[in-house]
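Peer 1: have a look at this fold, sequence not included:
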């Protein structure tokens, strides 16, 4: 069994693919709600690692252990949290394999699986409680490269600040009970249409309609004027962030997260961008990331955030007085990530040291290997410049955010490294020729 968990600020959402292997769906857990998921404890809200273990404990108590969990992480925190997650299940019997996945790749996995995302550039806006996390991704075949990303987090929070302003207008604190009541009235039949209509009137004639009641929370009212002004503060944050990207034209934009449920916000974004609809009927934008991650966990779609094959180079070594040609694996399958630091060849946990070519350039053949232990398929050749006598270097591979591979020669000790462009590495190896 496989699982996906998306840890938010206040809730965790859990999903898996149906037993028939067709569609992903949310998992019901004790204390959870169909719309928001499992409420996190106060302790878990301060630590995503604690939130992960708390959520998995709740799942395992009802459904039993799983072999693999894809954990959705905010793009702004992915690198740091990936390092922390290694200790999440230390010492736990039958601990599951953890596979971190950034929110934009999880969302695009859902779209790509349904055929809703062709090649091109997409802006993924994750509008959550704390921040607006905006990512520009380039989809090219099987690869999804992160081209640019920015996070905008107002001091009071994005969604949290918006909700707090509405509750303050009603004379209520932004506590769990009031937030739950606000979420409930937003889900009422016709609530979205009523909000959209009243805000449009208040925008045209604020003096007349700003005092109109949009929501009733018991005997307390939330007025159109405070919703209009609070929403304007959110759109200002978004517009400023989006204007910093040079995507060109009307870029395709996918809005997810709690605030993206607001239809007036959709209208605002749709006026400047080509909004991409989520697949399925009535798919909640708060669930898009975890549903996409569930497809990844089940092996139904590759998120495209890592190169799937091992990358190797041909080397020469003297063994018992004979020169032997060998294949050195630089990057194991599934480790190269666009925009991430280089991956260097290792042996026994230590970087391999290669003697630099002496006196003249040397041609090095780069190959990729789809099957562990199988023969590599030559895909590129590159001329390596000569080094100084006795010089040794580490050999690595780096993928740019555009998916261009570079062979990296890093001298052992001090000294600047050299990068040699290789071009894109093939994913489909059928008929590949160097």
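Peer 2: That came through, no problem. All values reported here derive from a predicted model rather than from experimental measurement.
Peer 1: for the rest of this, base every contact and every neighbour count on C-alpha atoms.
Peer 2: Fine.
Peer 1: run a quick neighbour tally on residue 305.
Peer 2: Taking other Cα atoms under 10 Å as the criterion, the count of residues near residue 305 is 23.
Peer 1: ok now do it, which residues does it touch?
Peer 2: Residue 305 makes contact with 105, 143-145, 337-338, according to Cα atoms under 8 Å, 6 or more residues apart in numbering.
Peer 1: now residue 113
Peer 2: Under the criterion of Cα under 8 Å, 6+ apart, the contact list for residue 113 reads 300-301.
Peer 1: swap the cut-off to 10 Å and go again
Peer 2: For residue 113, the residues meeting the contact criterion (Cα atoms under 10 Å, 6 or more residues apart in numbering) are 279, 292, 295-296, 300-303.
Peer 1: in three-state terms, label residue 100 for me.
Peer 2: Of the three states, residue 100 takes strand according to DSSP: H, G, I helix; E, B strand; the rest coil.
Peer 1: how close does the residue lying closest to residue 153 once chain neighbours are set aside get to residue 162?
Peer 2: In space, not counting the residues next to it along the chain, residue 153 is nearest to residue 131; the distance is 4.2 Å by Cα to Cα, 6 or more residues apart in numbering. The spacing between residue 131 and residue 162, counted by Cα to Cα, to the nearest Å, is 11 Å.
Peer 1: ok, second structure coming up, stack it against the first:
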């Protein structure tokens, strides 16, 4: 079985597969830049679609139609970005012989790579996708069987994130920030000893800018790029990354609607690891800024280019060697009433176990002994149903957080329902009442389910 993954970046469209030795590798295609991928067409309109179809056509022309295809997409696009749905499969070969492609968000693809390597276990990880266009930061909660994004933020300046950095350096050398200029700059930075010289110069300039800011760190097209120019451009990168990180962590903090109580919340836990991927993550001084203050950086598997981390993780998923784990990590429960020995009792009814809900997947229903439970919404013959509290629970930490209290409708004495919950692609949940008769199911909105039960009421701190 052939299985491939595609990641459409702002500059390059990359396709990867798992090679004969069980490790992911970049598939080199005609017209591709070695180690990068096919250049994405210039212009804003439709370039992701054009790049997707171009890379698919190039792959099929050399290797035939793959049996499985996984496409990496930014989280904001996962609910149906142009070209990432059934149309992408049709554009791949025009025959409909392959199943529709699966869509995997960038943080899930990256964590699939790290979980496969054993370097990301249960805990909270901050995935920093540092690209040419933007810095996207996602706070991810990893459990034994699921990965959930608890908060995210994107910093995308008008002139680009990594692109703005390169433009500043090329301007210092009197060059345009085009493909030719970027290749010249990349070649100079890749020279033997260039990274060490840059580190030493930046360290000296940081301690004594008046003396060392004028030190030449690169010579491009006969002109010097100084330590001061690099430090100035680096501050812009660092400020944008800090802004996105702070916003993502704030997004991951508990909401006022359903904060965990002091009794429920566990002790504050530190972030278990920072992950830096994307082309701009190749810049070592930025990584040192990211890990300042002793924050741990999770290493990528040996030899992995950070620009290829997402497509490599997606290739492992496509090949069936890694679980995407794109599921809700906690159990969903509702308050229920039952009669035992003629006496009413309150209890908590498990609707969906931890790691069973998938975004865009089918509803999961409460079961017992492999059979769906039959429930009613109120006392027999009551005109109105009871109010029920929906909660999520971490089975391992015994942390329980309220989500919403719903007023369910009443029903006839013989009315019974299957009770379920489903998760939409946009991350919002619905409680589902499915009548046992031929009636249509009724859904009740729950909003976004809490995704980080380790967070205390004061929020996350790095």
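Peer 2: Here it is on my side, so go on. What you see is a predicted model; the values in this text were computed from it and never measured.
Peer 1: how about the contacts of residue 113 of the first structure in a markdown table, adding distance to residue 84 of the first structure, neighbour count and secondary structure?
Peer 2: Converted to a markdown table, those look like this (distance: Cα to Cα, whole Å; neighbours: other Cα atoms under 10 Å; DSSP: H, G, I helix; E, B strand; the rest coil):
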| residue | distance to residue 84 of the first structure | neighbour count | secondary structure |
| --- | --- | --- | --- |
| 279 | 33 | 16 | coil |
| 292 | 23 | 32 | helix |
| 295 | 24 | 29 | helix |
| 296 | 21 | 28 | helix |
| 300 | 27 | 17 | coil |
| 301 | 26 | 18 | coil |
| 302 | 24 | 21 | coil |
| 303 | 22 | 26 | coil |
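Peer 1: what lines up with the residue nearest to residue 153 of the first structure in the second structure?
Peer 2: With the correspondence set by TM-score structural alignment, residue 131 of the first structure lines up against residue 134 in the second structure.
Peer 1: common neighbours of residue 131 and residue 162 of the first structure, please.
Peer 2: Counting by Cα under 10 Å, 6+ apart, the residues touching both residue 131 of the first structure and residue 162 are residue 156.
Peer 1: Three-state assignment for the residue mapped onto residue 57 of the second structure from the first structure, please.
Peer 2: Under the alignment (TM-score structural alignment), residue 57 of the second structure maps onto residue 57 of the first structure. Going by three-state DSSP, the secondary structure assigned to residue 57 of the first structure is helix.
Peer 1: before we move on, back to that, ok, the match of residue 131 of the first structure - contacts?
Peer 2: In this structure, residue 134 of the second structure makes contact with 10, 154-164, 240-241, 244, 278, 280, judged by Cα under 10 Å, 6+ apart.
Peer 1: mind jotting down where the helices sit in the stretch 151-300 of the second structure?
Peer 2: Remark: helices assigned in the stretch 151-300 of the second structure by DSSP state H, counting those that start in this stretch are 162-172, 179-189, 194-207, 209-212, 227-252, 284-290.
Peer 1: export those to CSV and tack on distance to residue 64 of the second structure?
Peer 2: Shown next, in CSV, are these (distance: least, Cα to Cα, whole Å):
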stretch, distance to residue 64 of the second structure
helix 162-172, 35
helix 179-189, 30
helix 194-207, 41
helix 209-212, 56
helix 227-252, 41
helix 284-290, 39
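Peer 1: surely residue 418 of the second structure is in a helix?
Peer 2: No: with three-state DSSP as the criterion, residue 418 of the second structure is assigned strand and is not in a helix.
Peer 1: count of residues packed around it?
Peer 2: Applying other Cα under 10 Å, we find 20 other residues in the vicinity of residue 418 of the second structure.
Peer 1: please verify my assumption that it contacts residue 439.
Peer 2: No: no contact is recorded between residue 418 of the second structure and residue 439 when judged using Cα atoms under 10 Å, the distance being 11.8 Å.
Peer 1: about what we covered before: residue 36 of the second structure is nearest to which of the helices of the stretch 151-300 of the second structure?
Peer 2: helix 179-189 (11.6 Å; Cα to Cα).
Peer 1: how much does the closest one stray from the first structure?
Peer 2: Comparison of helix 179-189 of the second structure with the first structure after fitting gives an average deviation of 1.2 Å (mean Cα distance after the TM-score superposition for the first structure).
Peer 1: counting contacts, what elements does that helix pack onto?
Peer 2: helix 162-172, helix 194-207, strand 216-220 (3 or more Cα pairs under 10 Å, 6 or more residues apart in numbering; DSSP states H and E).
Peer 1: can you tell me the SS state at the closest residue to residue 27 of the second structure other than its chain neighbours?
Peer 2: Spatially, and ignoring its direct neighbours in sequence, residue 27 of the second structure is nearest to residue 16 (5.2 Å; Cα to Cα, 6+ apart). Under three-state DSSP, residue 16 of the second structure falls in the strand class.
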